[in-house]
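> Any chance you could fold what I've pasted below:
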Amino acid sequence: MVNLKAKPFYLNDQQICWVEQSIKSMSLEEKLGQLFVIMTYLPGVDESGIKNELDTWHQGGLRWQRKTADETYEQNRLYQKHSRIPLLIAANCDTGGAECVPDGTYVATAAQAAAGADPVTAYHIGLTSARESGSIGANWLFNPVCDIYLNWRNTIVNTRSFGENPDTVLDMARAYIRGVRDSGFSMACTAKHFPGDGTEERDQHLVMGCNDLNAEDWENSFGKVYRGLIEDGIESIMVGHICQPALSRKFLPGIRDEEILPATLSPELLIGMLRGELGFNGLIVTDATQMIGFNAVMPRQKALPAAIAAGCDMLLFTNDTAEDMAYLRAGVENGIITSERLDEALMRILGLKARLGLNEGYNYPAPEIREKYIGCAEHLLFRKEAADRCITLVKDTQELLPIDPVGKRIFLVYEHNIPNSRAYQGDKTKDLLKEELEAVGFAVDICPTFYDLEVENGVSFHNFLTMMDKGSREAFKSKYDLVLLVLNFTGYAQTNEVRITWSTDHSIDQPWYLAEVPTVAISLNLTNHLIDVPQAKTFINAYGSKQENIHAAVEKMIGKSTFTGKAEDNVFCDRWETRL
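Model (predicted):
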């Protein structure tokens, strides 16, 4: 059975008694409910709906859709009020509190933190995340991300990873956790996504991921990170829908290719490697079970009980909750989930709750705590400091910087994701860029985009013709002193790899101007855009589209501030010409 006195639980006899008695008091339906972290879709704050949900499903954990801080605070309070067994309320905070609630604070991405070298930014992300999520009732962070950015094509972990060096990833993950520990909130952390993302370019939201390192290389990279965090006492580990063939073959010699499964369904990876060789005693939770990496490998009816049987303790999200509960019930009835395995999972779930003090009832944070932390001046200062510390000059082989803005006219080319909704009315980041550039003395003309022309003029072939018209080269060179190409591409779960997408073909925004007028390229998110604009001889990674990031990038471009961020080798995308 589970040793709840050992790391990471450290429970006393009274807490262990609460865990054991709580399990004994549960019906089978209540036990199965504890295995789920359910995403609430209830609109607004509906106390009767919340009570009915808890009385029906008895879930062990909760995640929520984005609501205001006030709504989320009250919603989470009511969930705890009406839950017989206090809930693990989870938040996903890669960059700060902004991922919890719209009014929370974005501090920085993991890639940005790593560029700053000093772990202080990672510490500030963890501190802000815990304060802001804790103040609205969360007690479990699905962080830090411990993936290693080994493949430059991988845009899922490009900004979410602390980089390509395992030692840096471990140091930054530890700094994030220190921030959480120093927040004043009782908060569990989660290392993710075991056995590790970042070795290939595919997205487990869309396909079963594959960490294809050999066993020795895995041990020296991802193994080093997980061993370190387990030794430190990380409370939970999120398992990805990612296979690791070398480790599967290590524990199961002779396993056939068609038998290799993602870690969420692989006993050899969870019980053999994670529990056995790595010695992890804490809670194992799956990544989201809506992902194709989970659902495409076997029918959901089999996959859900198989995940618990393989060693997962909790399942993240439901599809049809009644149906998913029935699948688990059938798994118990047909022996896929043994009573011993079920009780083991429950021991860890309730053990984590006791570790957080939930056995004594939930001491919900006072409203003034929320008002103190959400979007506070100190957290906003962290964002400003991170921008100044981490923004990176990747290259300036034409020795263009710094640029004196006086008397200079810029042609501003702003590229972003293809709009996927008719609600699109333009991207305000472009206006923010123009304001920041004009504030330091540049004159700015904005290059049109096909999307914006369609919004302004309606659907018309003339919009395409306008985008095709580049005009005279000599006139362009006479008019503009500088082109500023700004790239702001984000996204996941729609395509396996995000690349630059120009607004239409053969258009004025495409980089024909690189050889005509001095050009500075700036990325506001992904760090690997040199693969698509290798001829850009001055390239800056600004890591974010917040005003602080844009302001700091402009200040550094004109020499009022020094570039101190450091680029890893992956930014050059394994190409010689990107370095020129």
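> contacts, neighbours, all on C-alpha from now
Fine.
> Packing partners of the strand or helix carrying Ala326?
Secondary structure here is read from DSSP states H and E; on that basis Ala326 sits in helix 321-333. Applying 3 or more C-alpha pairs under 8 Å, 6 or more residues apart in numbering; DSSP states H and E, one finds that helix 321-333 contacts helix 28-34, helix 300-310.
> buried set for the helix or strand following it?
Where DSSP H and E defines the elements, the next helix or strand beyond helix 321-333 is helix 339-355. Residues of helix 339-355 classed as buried under the neighbour-count rule (16 or more other C-alpha atoms under 10 Å) are 341-343, 345-355.
> Switch those residues over to JSON lines, and while doing so, append distance to Ser27 to every line.
JSON lines is the format used below for these (distance: C-alpha to C-alpha, whole Å):
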{"residue": "Arg341", "distance to Ser27": "16"}
{"residue": "Leu342", "distance to Ser27": "12"}
{"residue": "Asp343", "distance to Ser27": "12"}
{"residue": "Ala345", "distance to Ser27": "15"}
{"residue": "Leu346", "distance to Ser27": "12"}
{"residue": "Met347", "distance to Ser27": "15"}
{"residue": "Arg348", "distance to Ser27": "18"}
{"residue": "Ile349", "distance to Ser27": "16"}
{"residue": "Leu350", "distance to Ser27": "15"}
{"residue": "Gly351", "distance to Ser27": "18"}
{"residue": "Leu352", "distance to Ser27": "20"}
{"residue": "Lys353", "distance to Ser27": "19"}
{"residue": "Ala354", "distance to Ser27": "20"}
{"residue": "Arg355", "distance to Ser27": "23"}
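> between these, which is nearest Thr72?
Sorting these by distance to Thr72 puts Lys353 at the head of the list, at 20.5 Å, by C-alpha to C-alpha.
> and the closest one, how far is that from Val239?
Here the distance between Lys353 and Val239 works out to 20 Å (C-alpha to C-alpha, to the nearest Å).
> Let's see this one next, to set against the first:
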Amino acid sequence: MTAAATALLMTGTGVMTGVGAAVAAPTTERTTTVAASPDIEAMISGMSLDEKIGQMTWTHVYGSSADDTSMAASNQERYGVDTPAEVVAKYNLGGVLYFAWSGNTNNPQQVAGLSNGLQQVALGRDGTGIPLAVTIDQEGGLVARIGSPATVLPGNMALGATADADLARAQGEILGSEMRAMGINVDFAPVLDLNSNPDNPVIGIRSMGEDPALVSALGVAQIDGLQEHNVGAAAKHFPGHGDTSVDSHYGLPTVTYDRETLNQHLKPFKAAIDGGVDMVMTAHIIVEAIDPEMPGTLSHKVLTGLLRDELGFKGLVTTDALDMAAMAAEWPQEEIAVKAIQAGSDILLNSPDVDASFAGVRAAVGSGEITESRLDESVRRILEWKVRRGVFEQPLADPATVDKLVGTAGNLATANLISDHAVTLLRNQERVLPLASGSSVLMVGAGSGRPEIAGPMLKEQGFTVTEDYENGSSPSAAYRARAVAAAGNVDAVVFTSYNAGANAAQQQMVAELAATGTPVIVVATRNPYDISVFPGADAVLNSYGVNKVNFHGVVRAISGAINPGGKLPVNIPKADGDGVLLPLGFGLRYDTTTPAAVTFTDRPGKGQDSYLVPSVEGVAYLVEGKEIAAGTYRKPAGTVSVTAVPMKGYVFTDGATTEWSHTFTTGTPQTLNSEPLVRVTPPGSSSVRP
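Here you go, the predicted structure:
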């Protein structure tokens, strides 16, 4: 870890540097930074103007292999050619960008094959061409272009809830090792935006939180992990997209806060720069404190004045995707390309009209608006980065190792560990949780909250589960009525909510379920603010996502297999917006208790035999499955086995002894026999009283 990261961990608010269980190192064949040094100046001097523009142009292609013609219509519409290979060749691209919707990410082996095919096109038949930056948005969680069997992670806000830099670095290492194995050498991650606006429609759980120290420390740790595997990380979205109420995919947001507030949003970016991040991605937002006229992507004041001159960033600057409405709906592509370069960007990412982008830059060079030496600066930085990250030395993936390195058991275990540490308990009235083993549960919820994933997982935890699901985010009247009717027949209701603050139907359904008198447990699966609109819920937990890995920690917390330890990485405002309901860092835990040992006395003659059951708060002792009171039990016969289980609302400490057994004799005197060990509770696996 860098010195900057270490310093942040020493000073950051509530940031932990260790975890309760060991983090498995990703299975990988690490690529070290290479010393291969092609003559970059000679390469630049030998390039045509179009080749220089091409090196600065990174865009997506349609298809699953270099010569795939199945999406030729899409390639033709956008680029005028049929195949991914032809797109690379036509523009002499400096980089490609993978998406699932463009057919690029079907499975790890296919991704590696596509990467290799495109690299071979860029290198040329003689192998002397310039290899590609192969890029992706694989943040983990909500934004992940490659799914299973690659490792699915709980996401950044879940990571923020752990406040654990070791887990953050582990997440970065998983992403770095798996992407590099598939031939990807740039991951547009991590998101360093502070999600300080609960109404933010585009960042939300993609953020690690709103505390600058927390996001800085976890961000630098992720960057270290990614770049350890020679995958360039990109801090985004500079200078901060976390306080917007407009999604820049659909419009141009403006933030109106003062420079002092902006400085808080800049702290994670400054930490990333000091920590050696390779790239910074711009935000398509107007930051009035710096430039009230132009969005960051097109602002010289933001990209050169603030990012390069004030913060001292020397690496690569890339635009966010230029086909987003914040750009494409405001300016023609010719103008966008020119303004982005003039502002200080090195990379024109995903222009919707590459031909127009090229034409605009050509014309600007011809008129003197942009000098060719300015393009040389960006091309030089791009080529130097490709050398530093081993792209020249090792451009190709090894297909034989993909299955060994992607989605490994160790990586999957680390993802589950993040989930276990992230689950955040915000309310637990009358010690509803953990539920008693064998309880009957009604599993329902907003369809967008994916209750159908949680139901079977609760069954695996030993609950009797009645399942009723409906598609969509707004539960219908009929669905609500069915759930209310079923609630009277179960011990508890589990309801998955999804951004319920703006959804009256979800709020109504939870209120109606609560009115039945059956305990209602809400799992808030998206942004963490739902508790403010569920005053009737008996318990509320945050999962920070709807993937199976997010529910891993939740269902284990509901059963008591783990004691929830996540802490809010954001403030939760009251429903009316007047003040804070729950503060940053809030999180409940179950009461913890440790059983005392059962002791056995075995003396000559049965009349003197006995065993003593102690009295311990939160502990029940069972013999043959039936609870017995504390005290001395005389004249036992044969073998007596006593089991300890936690009472409602309690969990056992890790490693607690939970079962004792002794066989009494009727003849020869025995020495005092105390607490023969039969079962010990393993870490993170407390059982719950039936």
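> in structure 2, what residues pair with the helix holding Ala326 of structure 1?
Counting by TM-score structural alignment, helix 321-333 of structure 1 falls onto residues 354-366 of structure 2.
> mean shift of the matching stretch relative to structure 1?
After superposition onto structure 1, stretch 354-366 of structure 2 sits on average 2.4 Å from its aligned residues (mean C-alpha distance after the TM-score superposition for structure 1).
> how distant is that stretch from the center of its chain?
Distance of stretch 354-366 of structure 2 from the chain centroid (C-alpha atoms, centre = their mean, to the nearest Å) equals 38 Å.
> Quick check: buried residues in that stretch?
By neighbour count, and taking 16+ other C-alpha under 10 Å as the criterion, the buried residues in stretch 354-366 of structure 2 are 354, 356-362, 364-365.
> In TSV: these, plus distance to Ala436 of structure 2.
TSV is the format used below for these (distance: C-alpha to C-alpha, whole Å):
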residue	distance to Ala436 of structure 2
Val354	60
Ala356	64
Ser357	63
Phe358	65
Ala359	68
Gly360	67
Val361	67
Arg362	70
Ala364	71
Val365	72
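> of all the residues you listed, which comes closest to Thr162 of structure 2?
Comparing the buried residues of stretch 354-366 of structure 2 against Thr162 of structure 2 with C-alpha to C-alpha picks out Val354 as the nearest, at 42.1 Å.
> and the residue lying closest to that closest one once chain neighbours are set aside, how many neighbours does it have?
Of all residues beyond its chain neighbours, the one nearest Val354 of structure 2 is Tyr79 (7.3 Å), with distances taken as C-alpha to C-alpha, 6 or more residues apart in numbering. For Tyr79 of structure 2, the neighbour count with other C-alpha atoms under 10 Å is 21.
> OK, contacts around Tyr79 of structure 2?
87, 353-355 (C-alpha atoms under 8 Å, 6 or more residues apart in numbering).
> Which residue in structure 1 aligns with His284 of structure 2?
For His284 of structure 2, the aligned position in structure 1 is occupied by His241, per TM-score structural alignment.
> Kindly report the same for Thr83 of structure 2.
Matched to structure 1 by TM-score structural alignment, Thr83 of structure 2 sits across from Gly49.
> From what I see, that match and Leu42 are in contact.
Yes - applying C-alpha atoms under 8 Å as the test, Gly49 of structure 1 and Leu42 come out as touching, 7.5 Å apart.
> circling back: and of the buried residues of stretch 354-366 of structure 2, the nearest to Gly455 of structure 2?
When these are compared for distance to Gly455 of structure 2, the smallest value, 47.2 Å, is given by Val354; criterion: C-alpha to C-alpha.
> All the helices of the stretch 1-150 of structure 1, residue numbers only.
Taking DSSP state H, counting those that start in this stretch as the test, the helices found in the stretch 1-150 of structure 1 are 13-24, 28-34, 47-57, 69-82, 110-115, 120-134.
> between the ones you listed, which one is nearest to Val157 of structure 1?
Judged by C-alpha to C-alpha, the one of those that comes nearest to Val157 of structure 1 is helix 110-115, at 9.0 Å.
> give me the stretch of structure 2 that the closest one matches.
For helix 110-115 of structure 1, the matching stretch in structure 2 spans residues 156-161, with TM-score structural alignment as the criterion.
> what residues does that stretch touch?
The list of residues contacting stretch 156-161 of structure 2 from outside it, by C-alpha under 8 Å, 6+ apart, reads 139-141, 167-168, 191, 204-209, 214-215, 218, 418-419, 421-424, 543-545, 566-569.
> Helices - which of those land there?
Residues of the contacts of stretch 156-161 of structure 2 located in helices (DSSP state H): 167-168, 214-215, 218, 418-419, 421-422.
> Geometric centre of structure 2: which residue is closest?
The residue lying closest to the centre of structure 2 (C-alpha atoms, centre = their mean) is Gly155, at 1.1 Å.
> what sits against it?
Gly155 of structure 2 makes contacts with 139-142, 205-206, 544-545, as judged by C-alpha under 8 Å, 6+ apart.
> So which of the residues you listed is surrounded by the most neighbours?
The most neighbours of any of the contacts of Gly155 of structure 2, using other C-alpha under 10 Å, belong to Tyr544, which has 32 neighbours.
> My guess is it contacts Tyr529. True?
No - the pair formed by Tyr544 of structure 2 and Tyr529 falls short of the contact definition of C-alpha under 8 Å, at 10.3 Å.
> Which residue ranges of the stretch 151-300 of structure 2 form strands?
Along the stretch 151-300 of structure 2, counting by DSSP state E, counting those that start in this stretch, strands occupy 186-187, 232-238, 254-255, 279-282, 286-287.
> export those to JSON lines and tack on distance to Thr408 of structure 2 and mean neighbour count?
JSON lines is the format used below for the strands of the stretch 151-300 of structure 2 (distance: least, C-alpha to C-alpha, whole Å; neighbours: other C-alpha atoms under 10 Å):
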{"stretch": "strand 186-187", "distance to Thr408 of structure 2": "19", "mean neighbour count": "28"}
{"stretch": "strand 232-238", "distance to Thr408 of structure 2": "22", "mean neighbour count": "27"}
{"stretch": "strand 254-255", "distance to Thr408 of structure 2": "42", "mean neighbour count": "20"}
{"stretch": "strand 279-282", "distance to Thr408 of structure 2": "28", "mean neighbour count": "28"}
{"stretch": "strand 286-287", "distance to Thr408 of structure 2": "42", "mean neighbour count": "25"}
